Each structure stands twice: as C-alpha cells, then as structure tokens.
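Peer 1: Let's see this in three dimensions:
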Amino acid sequence: MASATDPEERTNRFPKAVYERELFRLQAELVKVQEWVRTEGKRLVVIFEGRDAAGKGSTIKRVTEYLNPRVARIIALPAPSDRERTQWYFQRYITQLPAAGEIVLLDRSWYNRAGVEKVMGFCTPDEYHRFLHQCPIFERMLVEDGILLRKYWFSVSDAEQEARFRSRLADPMRQWKLSTMDLDSISRWEDYSRAKDQMLVHTDIPEAPWWVVESDNKRRSRLDMIHHLVASLPYQDVARVPIELPDRPPPTGYIRPPRDTQRYVPDFASTLLTES
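Peer 2: From the prediction side, this is the model:
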C-alpha cells in the first residue's frame, strides 16, 4: 500500500477517470497538430526544463504517445564531447532543430548553461554571462525564421522533489533516474532557485516567453501543459485522404515451408498459462 508521502498517492487525488478522459482528448488534438505541422511544413520546438524530478520526462511520454516518431523527435543530449566544448555553445543544438514538417521536443536544452552548468561550476562566469546575452538573440532569430518555439519550466516544491527522490530510491525499476547530480539538487536548492530566477529575467522575451508549470501534482501538470501547448498553436484539422484496404488477390499456389526448416522463438507465454 502506498504511504501518505508517496508521490503517486498524492497524484491520485486528481480523479483518474477525469485525467485519463481529458488526456486522451488532448492526445487526439496533438495528433491533429502533428498532421498540421507535417502537411503545412511547419517547424515546432518545445523546450522542457525544470527541477530534477519535476515530471518533464513523464509529460514528454504523454505528449508523444500517439505521435509518429518520424515527425516528432525527442532530443536529450548527453554531456558535450571535448570537441563540442570548443564550439560555439549553441552549435550542437542547431543541428537538432526541425526541418519543415517536424516537431522537436527538447528534454533539457541550451538552458543547461543557465542551470546546472552555472550552479555546478561547469562553465566560467564569462561563458554564463555570454549565454544570458546571446540566448534572447538566438531565440529571436529562430522565431524570426518561422520556428514555433514554446518553453516550459516545470516547478516542483522542495518537499515533493525529496519525496519523489525517496520513491525512486525504493524502486529498482526507477533507480536509474537518480544520479549524484540529482542528489546535489537537494543541497543546492536555493542556488538552483537563484539561477532559475536570473534565467527568467534575461530570457523571458515576448517572442519566446517562459511558461511555468506547477507540477506537484503530475496529473494536473500534464493536462495543464499539453492543453496550453495545443491552445497556443494556430493548427487546423487536416482532412486525410480516405484509405481503403485492397482486395486480397486469389492464391497462385504458394506453399509455406515446413515449420521445422526455420527457427521460431520458443512459446514462453504458454508456460505462464500452465503455471497458473
């Protein structure tokens, strides 16, 4: 039984039936958005940033659940290589930007420099201040070129973040989500808060504003974020050409080879039925 501090227990306070019904409706709208992007040659970039354990990854899963991976791509870049560290900071992100008819979802983005790199000392003060100066210019260039840019910051309270960390520690299926960097976010909570505040001051611009998602309740935050994204886009329902299955042609004498001439995966599923 879930404890009172279990994040999933708190999430359940938002009615599951209401959540699933509205999520499915919004996901259907996202499919319409995808078809509009594809047929109209639009380029959409959605940035997901926020605290560790704030629910970015689970929201991205819900956004892409019914989308075509050839149209909607999730980008989660690893730490830069030695070569990439010598490039212009934005250079490796530029190669990930969408072409016509594509959607790119950035699971963390160039804003790493304003957050973890600043707090953990992975960049110099000059590099940090240069980023704050260049980022609005860079994003204005993207928007001016026609890219639809949406930026979401997932906010979570310190108590909720710690509860989610503890839940992951006790769950062998999710322990991989925890790293020493994540745990540092507890002791450096105020440092990250100050860095986030500075980031918003410098990069919340009219052309590409930040939208904060309150995510202590994951179900609410997913619905809020997806609804906002869909409502912010001037998409239209694209009429699809009707598809009909052709009639199967008459047989021409093909005979399937005997089963013992090929290797088949063992019928493991049947053993589960016999055991029960």
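Peer 1: alpha carbons only for contacts and neighbour counts from here, please
Peer 2: Fine.
Peer 1: List the buried residues in the helix or strand harbouring Asp182.
Peer 2: According to DSSP states H and E, Asp182 maps onto helix 180-187. Using 16 or more other Cα atoms under 10 Å as the test for burial, helix 180-187 gives Ser185, Ile186.
Peer 1: Please generate a structure for the following sequence too, so the two can be compared:
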Amino acid sequence: MPKELYEAELERLQIELVSMQQWIIATGARVVVIFEGRDAAGKGGVIKRIVQYLNPRSARVVALPVPNEREKGQWYFQRYIERLPTAGEIVLMDRSWYNRAGVEHVLGYCTDEQYQRFLDQAPVVERMLVDDGIILVKYWFSVSDDVQQARFRSRLLDPMRRWKLSETDLLSILKWEDYSRAKDAMFEVTDTPEAPWWTIESDDKRAARLNTIRHLLSQVPYERLEPEDVTIPDRPKANDYERPPREKFRYVPDHAKDIVAG
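Peer 2: Okay, the predicted model is just below:
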C-alpha cells in the first residue's frame, strides 16, 4: 500500500470514526470491538489508529494483564463483563475472553474442563450481549509465518518496541500449528450468526488498518450529525489584572532551543 494513498485514506476514515463516535454518544449506543489473532499481526497498530482522534471519555481500550489471585476465583467472563461499555461508549478489546481458547489452552494455563466450558459458554454470553442491544464486532488478524518472524526480529532491534517481544510471543513460533488448530476449533464453535468472526489479512499493515476501519464503520449504523453552531467570543480587555514577573515561576528548560542551536 503506497504511503501517500494510505495516509490520505486513513485521514478520511478517521474523520468518519469521529462522526461515528458522535452518533454513539448521541444515541446511547454500546459498541464492543474484539481484536484477536497471531502475535505481531498488527492488532495494536489498528487500535492506535482507531482511537487516535476519538474522545477518550467515551472510547476505551481494554488490554487486561494476567489475572490476579482474586480474579482467578471469579467466573471466567466476570472481569471482562465489568469492562463492557455503558450507553454512549465504544470499547476496543486488545485481546479478550478468547485468551482461554488461545494462549491459555495451547500453553496449558487452563484445564481441559475449563477450556470446554469456555467453548460452551462463549456463544451464550455473546448472544446475551447482542440480545441486549450491544453492537459486537470480532476481528481475527491473520499473518504469515515469514512476516511474523520478520516483525519479531525488528522488535528485537528496536529499543522502543523491545518490550513487545515476550516469552509468549516466542512460544507462538514454536507452537504455530498448535495455535492454528486452536483457532480452527474456536471458530467452529464461536463463529455464529449473532457474533461472526471477521478475518483481516495483515501481512500489509497499511492495507490491514484501512480494511479494518472501513469495515468497522460499516458495522455501526451511524448517521452523520451536524455539529452545533459555536461562536468563539472575542477576548475582553484586561482591566485590572497584571501578570506577575516571569522570574517568580519555574520553567521547563528549553531543550528544543538547545537542539536548534546545535
């Protein structure tokens, strides 16, 4: 995807996302978007572009850590249910309850009984969400093994992204086929008419971002709302205020000026 074309279309789609959010707020709609898929498939990059210009008061990203001891004693879905949107909100889940069908199952972090119970309950839970009026969209990001390997190597050499290379990521290389089988089994049960899976081919990150955002916009029945007329008033003249001397305040050192000066 050529950069110039990508940036122009991304800007257009992000403007539409703002319109979509205004409709969500105005109508009290509730939207949940689930992002799942292979490690290094580009989920985080898409989420970043979606929320970039949205109002953070009504758009949340949920990326939960490993459950603590208290959460381990809860019903499995409980800590996710607590983070569902209220009226006028959109929630983007960077991984979700499907951890149980993927990494937990493949790496043995849950029992076979817990895994099977999840597969039995997930379609029921999602049907309840949809029946209650929540707009639920589920994306699976697919990446080829060669591209995944290349992205892992780039993370290893990038000090700003080195933290994204975890032990679990490395195990995903060794257990590629196990994850494939787990994904197939998960789709077989949870790809339902009420909450279908949508697959994103993500070897081309730019194309994947545009395709995802465009599709998300098509899944929310929003209408463009005309903004209220706003008049910016002229600033009144200061009659009885005099700013204190600059010497009284502490200013951050002008690092930028030092760089320009060389």
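Peer 1: against structure 2, where does the helix holding Asp182 of structure 1 fall?
Peer 2: Per the alignment by TM-score structural alignment, helix 180-187 of structure 1 matches residues 167-174 in structure 2.
Peer 1: Could you report the neighbour count for Gln161 of structure 1?
Peer 2: By other Cα atoms under 10 Å, the residues close to Gln161 of structure 1 number 22.
Peer 1: ok, now the one 5 residues further on?
Peer 2: When neighbours are defined as other Cα under 10 Å, Arg166 of structure 1 has 16 of them.
Peer 1: What's it aligned with over in structure 2?
Peer 2: In structure 2, Arg166 of structure 1 lands on Arg153 (TM-score structural alignment).
Peer 1: what about that match, distance to Arg161 of structure 2?
Peer 2: As defined by Cα to Cα, to the nearest Å, Arg153 of structure 2 lies at a distance of 11 Å from Arg161 of structure 2.
Peer 1: so the host helix or strand of Glu126 of structure 2 corresponds to what in structure 1?
Peer 2: According to DSSP H and E, Glu126 of structure 2 maps onto helix 112-131. Under TM-score structural alignment, the counterpart of helix 112-131 of structure 2 in structure 1 spans residues 125-144.
Peer 1: in the superposed pair, what's the mean gap between that stretch and structure 2?
Peer 2: Aligned to structure 2 and superposed, stretch 125-144 of structure 1 gives a mean residue distance of 0.2 Å (mean Cα distance after the TM-score superposition for structure 1).
Peer 1: Validate this expectation: the match of Arg166 of structure 1 resides in a helix.
Peer 2: Yes - assessed with DSSP: H, G, I helix; E, B strand; the rest coil, Arg153 of structure 2 lies in a helix.
Peer 1: wait, what's in contact with Gly28 of structure 2?
Peer 2: Contact partners of Gly28 of structure 2, counting by Cα atoms under 8 Å, 6 or more residues apart in numbering, are Ala87, Gly88, Glu89.
Peer 1: Break down structure 2 into its helices, ranges please.
Peer 2: 3-27, 43-51, 69-72, 78-81, 103-106, 112-131, 145-157, 167-174, 176-190, 205-219, 255-261 (DSSP state H).
Peer 1: okay, the last one sits on what stretch of structure 1?
Peer 2: Aligned by TM-score structural alignment, helix 255-261 of structure 2 corresponds to residues 268-274 of structure 1.
Peer 1: From Ser232 of structure 1, how far out is the spatially most central residue of structure 1?
Peer 2: For structure 1, the residue sitting closest to the mean C-alpha position, by Cα atoms, centre = their mean, is Ile60 at 3.1 Å. Taking Cα to Cα as the measure, Ile60 of structure 1 falls 17 Å from Ser232 of structure 1.
Peer 1: what's the answer for Trp210 of structure 1, then?
Peer 2: Trp210 of structure 1 is 13 Å from Ser232 of structure 1, by Cα to Cα.
Peer 1: Thr212 of structure 2 corresponds to which position in structure 1?
Peer 2: Structural correspondence for Thr212 of structure 2 with respect to structure 1 (TM-score structural alignment): Met225.
Peer 1: So between Trp210 and Ser232 of structure 1, which is more surrounded?
Peer 2: Between Trp210 of structure 1 and Ser232, Trp210 has the larger neighbour count (other Cα under 10 Å), namely 18 against 11.
Peer 1: aligned partner of Arg246 of structure 2 in structure 1?
Peer 2: Using TM-score structural alignment, the partner of Arg246 of structure 2 in structure 1 is Arg259.
Peer 1: Over to Ala87 of structure 2?
Peer 2: By TM-score structural alignment, Ala87 of structure 2 lines up with Ala100.
Peer 1: For burial, what's the neighbour tally of its match?
Peer 2: 16.
Peer 1: Check the burial of Val265 of structure 1 by counting its neighbours.
Peer 2: 5.
Peer 1: To clarify, my last question referred to Lys42 of structure 1.
Peer 2: Lys42 of structure 1 has 20 nearby residues by other Cα under 10 Å.
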